[in-house]
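S.K.: Could you look at this predicted model? Sequence included:
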Amino acid sequence: MDRVYVMQLVRSFQVGEISRRTFLARASAALGSVAAANLLLAACQPIQPESAPPPVVDEAATAEPAQAAPPPEGLITGTVEYPDPDGETLMGYLARPEGDEPRPAVVVIQEWWGLNDHIKDVANRFAQEGFVALAPDLYHGVVTTEPDEARKLVMELDMEEAVREIQHAIDYLLSQEFVAGDKVGIVGFCMGGGLALSTALVSDDLAATVAFYGRPLTPEQAPNVRSPILGLYGSEDGGIPVDAVNAMGEALTAAGIENEIHIYEGAQHAFFNDTRASSYHPEAAADAWEKTLAWFRSHLPTS
């Protein structure tokens, strides 16, 4: 893979020099995978004219890393380690309510920035709502606020291996006495939303899946999904066409797979991330959070 060429393609798409179709065709050839090209596209936002509000990636490029808030009282939080079958050590951030009472569990999948303080805060929020939440560290310790570095990390990430690591995180949760039942939920954001959907294609250990603005499954993939799907997207997402989101929902329904698709008018990509003022949409974020909690509470085992 010619990384410089791919980065040039990204830049050309962002400034409007090439169309989405052209970007996908060229990126697929360069990356050797249509899925990888789609994932990279979903993570990229077009760069708007100077008179327009600053795009998501421009803010992230200049923003200072947010200071981590102390974990709320009543929670047990911290880094955990767990093995994969090859003997390697994997890590993640675990948050859960105090006590030994078994709780429903969710896996929280990071954006393309890495396992940063925002994702840890999301895990804490789930724990405050009574869930056990594990955010696996798919970049193995690397976190960035620079869009160019984030793109490199996405391109270097082996997506099939990432799904396997997510499964190892699921296995770890299901081995814990403080986790209820024999299935868990999964939720992902941006890159993580696409990975959550990919995991739903192969894992029998999921009771429910939630994708925040993740690359939609194709109509051909949809019948293979093994858990109910909640999809949360913005109408103004420059990297994910609404038509593709609706096509996924229609294909899931046709295959008899329970699903709900919500598209928030006026919301951009990353509308849930409250650390990024240019894309955060408070109303959409609040509604999506309530829908996510309701989805998991209605589908996850509690004992």
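M.R.: Nice, I can see it.
S.K.: going forward, measure contacts between C-alpha atoms and count neighbours the same way
M.R.: Fine.
S.K.: neighbours of Ala254, just the number please.
M.R.: Ala254 has 13 neighbouring residues, counting by other CA atoms under 10 Å.
S.K.: What of Asn259?
M.R.: Counted by other CA under 10 Å, the residues lying close to Asn259 total 18.
S.K.: ok, and here's another one to check against it:
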Amino acid sequence: MPIYHASHVEYHIATGHIQIVMDDGTQLPAYWAHPTLGKVFPGIALLHDWWGFDDLTRRLANYFAQMGYYVIAPDLFFGEQTTDPREAMRLVERYQKESYHRVDTALAVLEKHHQCNAKVAAIGLGMGGSLVFEAAIRRPDLEAAIAFGGFPQSYLDEIDKATTPILALYGSEEPYTKPPVLRALKKAFEKSPLPHKLEILPGLGHTFFSQDFTPEQRAQSAHALELTLDFMEQHLAENEDES
């Protein structure tokens, strides 16, 4: 990133920070980005990886806003960040009890926002990808769910309950979700009547975006984004009414 797509309109955007009030009064910090054009757009809840809300999450939120989506990215770790996998796991364990409930609330806020047309997708990176699987199974009102990695093991027996099409993206060198799990996920997808898709991207590992990528890896990053945009355009029809 930045990655530009000649086949997609690129919008000027506005960005900022909000607080999402939970039902217990807790204020969940979140980043938002949306086109400045005066109309309503489909929405995206963007869920960060186990490193916490970082610059990559912010840049992706801006990117999807430029592509024509109203994006909310909740900070599920309340400002805590790390680059160490052991500390990242501790953060996951510390916050996991309430993580899905917070995602669920963020999705509800997004659906009701006056600049969103109530057609909403969930996109997650790593840990956020796991939460995307859960949202696809538990929320009947999502239009699309896209997981950039994640741990599907806990959801394999419930994929048939999903009412939301899922796009699951994994790197061929993914170190945490092993090939047998991905084969089981593929079988679960194939049994479903929904148009779920599993895509394996050659040369990528757990991370889909890095300044240190080779040209070949950057091409796969761009391909992952193109797959994501195509999937959302297929399942989130834009509302052209003026707000």
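M.R.: Looks like it arrived, so ask away. Keep in mind the model is a prediction, meaning the values are calculated, not measured.
S.K.: And the TM-score between them?
M.R.: Here the TM-score for the pair of chains, by TM-score structural alignment, normalised by the length of structure 2, is 0.87; 228 aligned residues with a CA RMSD of 1.9 Å.
S.K.: Name the SS class of Leu156 of structure 2, please.
M.R.: Following DSSP: H, G, I helix; E, B strand; the rest coil, Leu156 of structure 2 is assigned to helix.
S.K.: Now do the contacts for the counterpart of it in structure 1.
M.R.: By TM-score structural alignment, Leu156 of structure 2 lines up with Pro219 in structure 1. Residues near Pro219 of structure 1 by CA atoms under 8 Å, 6 or more residues apart in numbering: Ala247, Met248, Glu250, Ala251, Leu252.
S.K.: Of those residues, which are reproduced in structure 2?
M.R.: Retained in structure 2 by both residues aligned by TM-score structural alignment, their matches' CA atoms under 8 Å are the following of those: Ala247, Met248, Ala251.
S.K.: which stretch of helix or strand covers the residue opposite the last one in structure 2 once aligned?
M.R.: For Ala251 of structure 1, the equivalent position in structure 2 is taken to be Ala188, counting by TM-score structural alignment. In this assignment (DSSP states H and E), Ala188 of structure 2 forms part of helix 179-191.
S.K.: Other residues contacting that helix?
M.R.: Pro152, Gln153, Leu156, Asp157, Ile159, Asp160, His196, Lys197, Leu198.
S.K.: Count the neighbours of Leu47 of structure 2 for me.
M.R.: 28.
S.K.: I'd like the next helix or strand past the longest helix along structure 2.
M.R.: Longest helix of structure 2, by residue count under DSSP state H: helix 85-112. Downstream of helix 85-112 of structure 2, the first helix or strand assigned by DSSP H and E is strand 116-125.
S.K.: That next one packs against which elements?
M.R.: Packing partners of strand 116-125 of structure 2 (3 or more CA pairs under 8 Å, 6 or more residues apart in numbering; DSSP states H and E): strand 41-47, helix 85-112, helix 127-138, strand 144-148.
S.K.: so which of those comes closest to Ile72 of structure 2?
M.R.: strand 41-47 (5.1 Å; CA to CA).
S.K.: circling back to that earlier point, buried ones only from the contacts of helix 179-191 of structure 2, please, as a PyMOL command.
M.R.: Written as a PyMOL command, the selection of buried residues from the contacts of helix 179-191 of structure 2, which uses 16 or more other CA atoms under 10 Å, is:
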select buried, resi 152+156+159+160+196+197+198
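S.K.: Now distance to Gln96 of structure 2 and secondary structure too, for the contacts of helix 179-191 of structure 2, in JSON lines please.
M.R.: Listed next are the contacts of helix 179-191 of structure 2 as JSON lines, based on distance: CA to CA, whole Å; DSSP: H, G, I helix; E, B strand; the rest coil:
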{"residue": "Pro152", "distance to Gln96 of structure 2": "15", "secondary structure": "coil"}
{"residue": "Gln153", "distance to Gln96 of structure 2": "16", "secondary structure": "helix"}
{"residue": "Leu156", "distance to Gln96 of structure 2": "19", "secondary structure": "helix"}
{"residue": "Asp157", "distance to Gln96 of structure 2": "21", "secondary structure": "helix"}
{"residue": "Ile159", "distance to Gln96 of structure 2": "21", "secondary structure": "helix"}
{"residue": "Asp160", "distance to Gln96 of structure 2": "24", "secondary structure": "helix"}
{"residue": "His196", "distance to Gln96 of structure 2": "26", "secondary structure": "coil"}
{"residue": "Lys197", "distance to Gln96 of structure 2": "26", "secondary structure": "strand"}
{"residue": "Leu198", "distance to Gln96 of structure 2": "25", "secondary structure": "strand"}
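S.K.: State the distance from the spatially closest residue to Thr164 of structure 2 that is not a sequence neighbour to Gly171 of structure 2.
M.R.: Nearest non-adjacent residue to Thr164 of structure 2, counting by CA to CA, 6 or more residues apart in numbering: Ala136, 5.2 Å away. Noted for Ala136 of structure 2: a distance of 21 Å to Gly171 of structure 2, by CA to CA, to the nearest Å.
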